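Peer 1: model the structure of this input:
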Amino acid sequence: MRLVRTLLIWPGLALAIVVPLTFAATSRYLAWRDPVYIAAGFAGIVALCLALVQPLLAGGWLPGLYLLRGRRVHRSMGVVLVAAVVVHVAGLWLTSPPDIVDALLLRSPTPFSLWGVGAMWALFAAALLAALRHRLSPRAWRIGHKSLVSIVVLGGVVHAMLIEGTMEATSKAVLCGLAIAATVAAVATPWLRARRRALGKE
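Peer 2: This next block holds a predicted model:
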């Protein structure tokens, strides 16, 4: 059973990430883009891929990684995710400062910018909360972290889906759907387990 799980999860995760990256790397839109813009775009795609990986790590659902080790990798990948978003925004700033200023000031006419900015600030807040974790109660940490990362994933998914660019539509939709499903599962599973334990004691 464990072997079957490994054979299903790791190749499935690899396909979910590699396929949209491959389509983006071969997109015809890249021919008209400068290197900085391309780097910024791919940093955003990497961030979207990590939105799928992170809840799987947090839930201990990747075979070969014990729960404790998975959570350590989860923290490391959180740093990579923040870095990817910073590169994404910084690269777009270098290519078009007025657009980024409008987005940050929430006056951009493009809805995808507003969703992206909301996800970005939620991500930074989640990172700050992680840095202050030992000063918070376990309950406050869980509620705060789960709420913020849910906003990050939802905002990031809507941001990506509204953009018509280098990512191929179907593979992007699959990646976004999996990220949403994994996040919902990671958020809901501990609550469901606690609920079952409580019902079992009654």
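
Peer 1: C-alpha from now on. contacts and neighbour counts both.
Peer 2: OK.

Peer 1: so what does the longest helix seen in the chain touch, helix or strand wise?
Peer 2: Secondary structure assigned by DSSP state H gives helix 169-201 as the longest helix of the chain. Applying 3 or more Cα pairs under 8 Å, 6 or more residues apart in numbering; DSSP states H and E, one finds that helix 169-201 contacts helix 2-25, helix 35-58, helix 138-162.

Peer 1: redo that, cut-off 6 Å
Peer 2: The contact analysis (3 or more Cα pairs under 6 Å, 6 or more residues apart in numbering; DSSP states H and E) places helix 169-201 against helix 35-58.

Peer 1: which non-adjacent residue is nearest the residue nearest to the spatial centre of the chain?
Peer 2: What sits nearest the mean C-alpha location of the chain, by Cα atoms, centre = their mean, is A51, with 2.0 Å. Using Cα to Cα, 6 or more residues apart in numbering and skipping residues adjacent in sequence, the residue nearest A51 is A179, 5.8 Å away.

Peer 1: thought that neighbour was touching L52?
Peer 2: Yes. Using Cα atoms under 6 Å, A179 is in contact with L52, at 4.1 Å.

Peer 1: okay, the two: which has more neighbours?
Peer 2: More neighbours surround A179 than the other of A179 and L52, with 26 against 23 (other Cα atoms under 10 Å).

Peer 1: how close does that one sit to R71?
Peer 2: 17 Å (Cα to Cα, to the nearest Å).

Peer 1: repeat that for H134.
Peer 2: The gap separating H134 from R71 is 16 Å, by Cα to Cα.

Peer 1: looking at those two, which is more packed in?
Peer 2: Of the pair H134 and R71, R71 is the one with more neighbours under other Cα under 10 Å, namely 19 against 10.

Peer 1: list the contacts for the more buried one?
Peer 2: Shown in contact with R71 (Cα atoms under 6 Å, 6 or more residues apart in numbering): A58.

Peer 1: second input sequence below; structure requested for side-by-side comparison:
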Amino acid sequence: MSRARMTLIWAALACALAVPIAAAAASPLLAWRDPIYIAAGFAGIVAMSLMLLQPLLMGRYLPGIPVRRYRQIHRGIGGILVASLVIHVAGLWITSPPDVIDALLFDSPTPFSTWGVIAMWAVFITGFLAMLRKPLRIRPGTWRIVHTALAAVIVVGSVVHAMQIEGTMETVSKSVLCALILIATVKVITDLRVWTILNRRAG
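Peer 2: Next up, the predicted model:
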């Protein structure tokens, strides 16, 4: 791959990640928000942006990264994603405990809360299983199936959650980010052919 094309790919990725965050930072709604609420919101936006990197890393689509480093970076970003999500939920809990309790109990009047909680638990389960993968002796094929299924839940839940919220994220940049996440996820699932593992086991 030429250096110019490599630079273009990384520049496009940087824009896809940075523009939604920058647009949210310029939102006039921030003037009426509590600092803790703002921090919680931006932790969620950062987590959403990081989600675009995960399928790109799993599919080894990003140029200039040594093959052996892809999984290491994927795991590292996964840890940052979990931490961002914890900050997001903790900040919302501090600012409005009743709303968080309703969301966790799936009793919230806002549909986006339900999708967010579903995605949250899928993220936590993925992180938990990733840490215990070796002690539990989870086979690579089994892990790929489980990880892919959880990733699909995370992506769908997070995208619906983000799109239903009318908040600090700017609509166009948010929509583009969500579309890119969906496209990247579908592509990596297709390229990795996870269903072939299921077919072999079924046969």
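
Peer 1: could I get the TM-score for this pair?
Peer 2: Once superposed, chain against chain, the TM-score is 0.92 (TM-score structural alignment, normalised by the length of the first structure); 194 aligned residues with a Cα RMSD of 1.4 Å.

Peer 1: ok, and the closest non-adjacent residue to the counterpart of I163 of the first structure in the second structure?
Peer 2: Taking TM-score structural alignment, I163 of the first structure has I165 as its aligned residue in the second structure. Spatial nearest neighbour of I165 of the second structure, excluding adjacent residues (Cα to Cα, 6+ apart): F112 at 6.5 Å.

Peer 1: and the one you found, what element?
Peer 2: If you go by DSSP states H and E, F112 of the second structure is part of helix 111-131.

Peer 1: which residues of the first structure does that helix align to?
Peer 2: Using TM-score structural alignment, helix 111-131 of the second structure lines up with residues 111-131 of the first structure.

Peer 1: for that stretch, list every residue counted as buried.
Peer 2: Residues of stretch 111-131 of the first structure classed as buried: 112-120, 122-127, 129-130 (neighbour count, 16 or more other Cα atoms under 10 Å).

Peer 1: mean deviation of that stretch from the second structure?
Peer 2: For stretch 111-131 of the first structure, the mean deviation from the second structure after alignment is 0.5 Å (mean Cα distance after the TM-score superposition for the first structure).

Peer 1: relative to W32 of the first structure, how far out is P109 of the first structure?
Peer 2: To W32 of the first structure, P109 of the first structure is 23 Å away according to Cα to Cα.

Peer 1: ok, now V53 of the first structure?
Peer 2: V53 of the first structure is 31 Å from W32 of the first structure, by Cα to Cα.

Peer 1: can you pick out the residue with more neighbours from these two?
Peer 2: Taking other Cα under 10 Å, V53 of the first structure and W32 do not tie; V53 has more neighbours (21 against 9).

Peer 1: residues touching V100 of the second structure, list them.
Peer 2: W93.

Peer 1: revised request: answer the last question for G91 of the first structure.
Peer 2: So G91 of the first structure contacts 36, 40 (Cα under 6 Å, 6+ apart).

Peer 1: regarding it, what is its secondary structure?
Peer 2: Secondary structure for G91 of the first structure, judged by DSSP: H, G, I helix; E, B strand; the rest coil, is helix.

Peer 1: what's the match for it in the second structure?
Peer 2: Residue pairing (TM-score structural alignment): G91 of the first structure is matched to G91 of the second structure.

Peer 1: what's the spacing between that match and A103 of the second structure?
Peer 2: 14 Å.

Peer 1: relative to helix 140-164, how tilted is the helix holding F112 of the second structure?
Peer 2: Orientation of helix 111-131 of the second structure against helix 140-164 (axes from the mean of the first three to the mean of the last three Cα atoms, to 10 degrees) gives an angle of 160 degrees.

Peer 1: quick one: distance of helix 111-131 of the second structure to the chain centre.
Peer 2: Offset of helix 111-131 of the second structure from its chain centre (Cα atoms, centre = their mean, to the nearest Å): 10 Å.

Peer 1: so what does it touch, helix or strand wise?
Peer 2: helix 140-164.

Peer 1: what comes up buried for the helix it packs on?
Peer 2: For helix 140-164 of the second structure, the neighbour count (16+ other Cα under 10 Å) marks 143, 146-148, 150-162 as buried.

Peer 1: quick one: the residue nearest to A51 of the first structure from M161 of the first structure, how far?
Peer 2: 13 Å.

Peer 1: hey, what's in contact with both of A179 and L52 of the first structure?
Peer 2: With Cα under 6 Å, 6+ apart, A179 of the first structure and L52 have no common neighbours.

Peer 1: nearest spatial neighbour of I17 of the first structure, chain-adjacent residues omitted?
Peer 2: Nearest non-adjacent residue to I17 of the first structure, counting by Cα to Cα, 6+ apart: C49, 6.0 Å away.
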